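Student: Kindly return the folded structure for what I paste below:
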Amino acid sequence: MIDPSAMNPNDDAWRNKGSQPSLPEVHRSLQVPTKGSWLKKFLAFAGPGYLVAVGYMDPGNWATDIAGGAMFGYTLLSVILISNLMAILLQALAGKLGIVTGRDLAQACRDHYSKPVVFTLWLLCELAIAACDLAEVIGSAIALNLLFGLPLMYGVLITVLDVFIVLLLQNKGFRYIERLVIVLIFTIGACFITEIFLSNPDTPALFHGFIPTHHIVTNPAMLYIAIGIIGATVMPHNLYLHSSIVQTRRYEQTELGKREAIKYATWDSSIALFFALFINAAILIISAATFHEAGMTEVAEIGQAYDLLTPLLGTAVGSILFGVALLASGQNSTLTGTLAGQIVMEGFLNIRLKPWLRRLITRLIAIIPAVIVTAISGESGTAQLLILSQIILSFQLSFAVVPLIQFTSDKKKMGVFANPLWMKLLAWFVAGIIIALNIFLLYRTFFG
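Tutor: The predicted structure follows:
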């Protein structure tokens, strides 16, 4: 029997009712067994976390990780670890919001805020998705250029086809998208395990790098790179994405059913984000073990890293694996970025476009500036555009984090699932750090 208090008693706390479900074509399409072992239930929930984790290892992260490792060795591994712990907390809250309320974060904002605020939040979020998509387009184009010598312009244009891959997979079922993403993540992981083995890092120094040091705060250059790593790691559109895709599971709409769903969804995203931690840490470790050890502290671009790995490692395999991982990363991020674009437009504006049209619009918003800059400035211009995309993401992050914490801490909206006091304090502390660091990053970028 369904517990009425666990459905949406919170509907009275929201302004608008009767919203269509998020991603209606796959909403509650995957059955979660009500009986059986905890492992069987967990495996039914496993998947959305890996789509979320993709955003934490996209090409936009690579430049900051490479620069951090080349300039400061293993020291900034602690920053990657702290960033990931922040991400685990925020993604858990996003999953909980979707499971408890049946709304994704974009719908929740539309239901709660006034129309001018909602429209502003939508514009900022679209800008962030376009910036993230821009990083994916450029990353994929650079990978195709490095691996096959394909001109950057052609690589940028080829990425338009990714839109139709997502559409085809989603029509076959959401599990197909999840499986492809997981295969690509493990491809990236396998490439970097081999790279670490080839680079032969200093193991004691590597583990010591995960311990925070005061030098990160006292050294302005190190602080700037550290903030860049945090800004590139915690992705705002992932919060919207996660709150939606957890609803692809058909779990019991009771208090117990929702508690189980929250538990397994949190496990799923937390485990997946540790894969993201490994990927980001691996990029920095390889950069530290090759470039920093060789005294090449100025390496900061993906193309530079690719060209230098072969002579430094003594084998072409290092560069090839680096390029393959970059291509897999760009393609993976494309899959999740197009989904996030659909969620945000439908959630904020309640506008329903055909999925192929929505994804084509999202992709063109990213491709047009990439084509223009590539045509005018070439490789150097795309590197600068990659940096700009991360600045835009940093700016938008606070506008996603604050509503998320506000909603999940509100007992009128969440009922018995509202954040306990310790989680409220921790979440607002994390939000305060993110906001302060991103303000500092923006200040240093434009005035420093």
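
Student: can we go C-alpha only for contacts and neighbour counts from here?
Tutor: Noted.

Student: can you give me the helices for the stretch 1-150 of the chain?
Tutor: According to DSSP state H, counting those that start in this stretch, the stretch 1-150 of the chain carries its helices in the segments 38-45, 48-54, 59-72, 77-101, 105-112, 115-148.

Student: Could you export these as TSV, including mean neighbour count?
Tutor: Formatted as TSV, the helices of the stretch 1-150 of the chain follow (neighbours: other Cα atoms under 10 Å):
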stretch	mean neighbour count
helix 38-45	16
helix 48-54	28
helix 59-72	27
helix 77-101	24
helix 105-112	25
helix 115-148	23
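
Student: Residue 392: which of the ones you listed is closest?
Tutor: Counting by Cα to Cα, residue 392 lies closest to helix 115-148 out of those; the figure is 6.1 Å.

Student: Between the helices of the stretch 1-150 of the chain, which one is closest to residue 298.
Tutor: If you check each of the helices of the stretch 1-150 of the chain against residue 298 by Cα to Cα, helix 59-72 wins as the nearest, at 6.6 Å.

Student: on that earlier part again, dump the helices of the stretch 1-150 of the chain to JSON lines, plus distance to residue 177.
Tutor: Converted to JSON lines, the helices of the stretch 1-150 of the chain look like this (distance: least, Cα to Cα, whole Å):
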{"stretch": "helix 38-45", "distance to residue 177": "14"}
{"stretch": "helix 48-54", "distance to residue 177": "9"}
{"stretch": "helix 59-72", "distance to residue 177": "20"}
{"stretch": "helix 77-101", "distance to residue 177": "19"}
{"stretch": "helix 105-112", "distance to residue 177": "21"}
{"stretch": "helix 115-148", "distance to residue 177": "17"}
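
Student: looking at the ones you listed, which is closest to residue 438?
Tutor: Closest of the helices of the stretch 1-150 of the chain to residue 438 is helix 77-101, at 12.8 Å (criterion: Cα to Cα).

Student: Packing partners of that closest one?
Tutor: Applying 3 or more Cα pairs under 8 Å, 6 or more residues apart in numbering; DSSP states H and E, we find helix 77-101 packed against helix 105-112, helix 220-233, helix 236-245, helix 255-287, helix 355-408, helix 411-414, helix 421-447.

Student: please give me the structure for this one as well, since I'd like to look at both together:
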Amino acid sequence: MKKNNSLEEVHNSIDTGAKTSVFKRILAFFGPAYMVSVGYMDPGNWATDLAGGSRFGYTLLWVLLMSNLMALLLQSLSARLGIVRQRDLAQASRDTYSRPVNFILYFLAEIAIAACDLAEVLGMAIGLELLFDIPLLWGVSITLLDTFLLLFLMNKGIKKMEAFIISLIAIIGLSFIIEIFLAEPEMSEMAKGLIPSIPGGEALYIAIGIIGATVMPHNLYLHSSLVQTRKFDRTKKGIKQAIKYNFWDSVIALNLAFFVNAAILILAAATFYRNGMFEIAEIQDAHKLLQPLLGTKWAAILFALALIAAGQSSTITGTLAGQIVMEGYLNLRIQPWVRRILTRLVAIVPAFLAIYYFGERSTGELLILSQVILSLQLGFAIIPLIHFVSNKQKMQGFEISLPTKIVSWLVTLVIVSLNIKLVYDEIHSWLMSSENPVYIWVFVIPLAVFFLFLLVYITIKPVLEKARGQAKLVPHIDKIIVSENNRSITYANIAIALDFSEIDKKSLESAFQLGGKEAKYVLIHIVETVGAFVYGDKAHDFETMSDARYLDEYKKKMEAFGYKVEVRLGFGNPKTGIPEVVNGADFDILIMGAHGHNWVKDLLFGTTVGAVRHKINIPVLITV
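Tutor: Predicted coordinates:
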């Protein structure tokens, strides 16, 4: 099974060990959380914060604080997963769940990213309309160019991309510092807003939207990948240090995001709620009213400028998350520019159609709906994440503590419970108001029940796996078929390349037919983990140890039947690893599986068989 580095273009591109001073080493780790934090201040947040502040004043300020604490906890878990296991959340899910389940999880993750991207595209387009009077549909179309900006920044290196993002965050923060100074909010009312309360059903809908806008599922995928851009000493001390530095990176970055979100809600409460304007949910309305209410044109200009900066920065990270999800769940790698254009189109097309059919006044409702969709998807990302970082064997001693585990599950319970209540209330409302509810009973309710069962499944599946024993990271065959064979020797020294799939059975049986019991067999397997690519034979991750153990089991099974067996473990890419092992010894023939690729897959992804065949000087027997 082919394993790829997450965001391979920038993987391990920053060597933190090369820094001469402790301060520079700490700064080298800082950056991933800032990339993640922009998702916590994107235009979708603006819509929910404006709606919450204008309708309920400072009442929902506590929801923002609670959401920020949730986000800090979950992002730290995500970073820990990437640092310790060197797998992003999507890759870890692919290693754990079945292919059909992973495909559904991928589909849900893409919906979440599309919803997030929808908010970013709309925000960017609205900002262009407010500042330059560009029609909204034209603004949506212009956002396609963001894709090429991302490609340019990726080519310049991850540090320059992070610097660009941080500069945009600075623009947003500075704009709102000035806005808050102009709005003069009431400090006593702000303090009361930190006391938990939900005024009614509409407030619950907005509160869930705020949670979805703050604790964003695509950021969990993104953070677990971005931390892998840092190269550091893979010792226990080095890993522990990386976890600590990335935690503080998250604390600083997410608190900045909390300041921006709180500033928007406070601005709405101090400006609109205080003046009796309770229905300001459209960003365009907020922009128009800021100047007359605050008495300066700079209030409106700064608001639009911050909105463009938020949309631009968020769209870059959203596109990266799309790449991570596609490669992680589907193990699908296509050309970077194709992948990013496709990811952008997934957001642009719904935004374009919604504005075209429902008009520009629908953007506020679309933005809030996009954040509710994000919240509904959260459970499908959080639950696997907690399972992954709680696994003692896979986390190699860096699993989360019991108190952290309890708090994490409580956060999950709160989010999932709120979402179930929201779905129940919405379906009940549709049933009561619909003249023909048969469609709801036939389509909506079965779909809701299906996803509820899926949520239960991904919760209990790792628990059951743990009860039965350690889950396998690769599709190792359960039974090794070794038969008696007393034929005279045809080949004396046979190399067999194994990948722990069903094709191994045929490769072994073919080898026994050619060599009998007098031949010597050498079993070859190439470890393709991230650690194997970077550290070679010095890699000591879980999959390396697992693969070595399975090779040894193959050997013992064959030796029990009287065969002479050796094992060789290689590291990195099989296309080069297998020839290195074969050319380094005196083999008569190599036997390996074809893995069922057709010419289309070979054209897109390449073929190990073809690459190996041209790099060795002995016959190759390919089993299919």
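
Student: Can you say which of the helices of the stretch 1-150 of structure 1 is nearest to residue 227 of structure 1?
Tutor: Nearest of the helices of the stretch 1-150 of structure 1 to residue 227 of structure 1, taken as Cα to Cα: helix 77-101 at 8.5 Å.

Student: which residue numbers in structure 2 go with the closest one?
Tutor: Matched against structure 2 by TM-score structural alignment, helix 77-101 of structure 1 falls on residues 61-85.

Student: so how far is stretch 55-62 of structure 2 off the chain centroid?
Tutor: 31 Å (Cα atoms, centre = their mean, to the nearest Å).

Student: same thing with stretch 22-38 of structure 2?
Tutor: Relative to the chain's own centre, stretch 22-38 of structure 2 is displaced by 18 Å; criterion: Cα atoms, centre = their mean.

Student: again, but for stretch 427-435 of structure 1
Tutor: In terms of Cα atoms, centre = their mean, the centre of stretch 427-435 of structure 1 is set 18 Å apart from its chain centre.

Student: matching residues in structure 2 for that stretch?
Tutor: Counting by TM-score structural alignment, stretch 427-435 of structure 1 falls onto residues 408-416 of structure 2.

Student: I'd like the distance between the closest residue in space to residue 212 of structure 1 that isn't next to it in sequence and residue 135 of structure 1.
Tutor: Nearest non-adjacent residue to residue 212 of structure 1, counting by Cα to Cα, 6 or more residues apart in numbering: residue 78, 5.2 Å away. Counting by Cα to Cα, to the nearest Å, the separation of residue 78 of structure 1 from residue 135 of structure 1 is 24 Å.

Student: swap in residue 26 of structure 1?
Tutor: Per Cα to Cα, residue 26 of structure 1 is found 27 Å from residue 135 of structure 1.

Student: residues in contact with the residue nearest to the spatial centre of structure 1?
Tutor: Central residue of structure 1 (Cα atoms, centre = their mean): residue 55, 2.2 Å from the mean position. Contact partners of residue 55 of structure 1, counting by Cα atoms under 8 Å, 6 or more residues apart in numbering, are 233, 235, 238, 333, 336.

Student: residues near the counterpart of the first one in structure 2, how many?
Tutor: The equivalent of residue 233 of structure 1 in structure 2 is residue 214 (alignment by TM-score structural alignment). For residue 214 of structure 2, the count of nearby residues is 34 (other Cα atoms under 10 Å).

Student: Onto which residues of structure 1 does stretch 144-163 of structure 2 map?
Tutor: Taking TM-score structural alignment, stretch 144-163 of structure 2 hits residues 160-179 over in structure 1.

Student: Go through the matching stretch and flag the buried ones.
Tutor: 160, 162, 163, 166, 167, 169, 170, 174, 175, 177, 178 (16 or more other Cα atoms under 10 Å).

Student: ok, and what's touching that stretch?
Tutor: With contacts defined as Cα under 8 Å, 6+ apart, stretch 160-179 of structure 1 is touched by 26, 47-48, 50-51, 248, 331, 334-335, 338, 355-356, 359-360, 363-364, 367.

Student: Can you tell me how far residue 96 of structure 2 is from residue 328 of structure 2?
Tutor: As judged by Cα to Cα, residue 96 of structure 2 and residue 328 of structure 2 stand 12 Å apart.

Student: Residue 21 of structure 2 too?
Tutor: Here residue 21 of structure 2 is placed at a distance of 35 Å from residue 328 of structure 2 (Cα to Cα).

Student: The two: which is more packed in?
Tutor: Taking neighbours as other Cα under 10 Å, residue 21 of structure 2 and residue 328 compare with residue 328 leading, 29 against 9.

Student: mind listing what the more buried one touches?
Tutor: Counting by Cα under 8 Å, 6+ apart, residue 328 of structure 2 touches 6, 88, 89, 90, 91, 92, 94.
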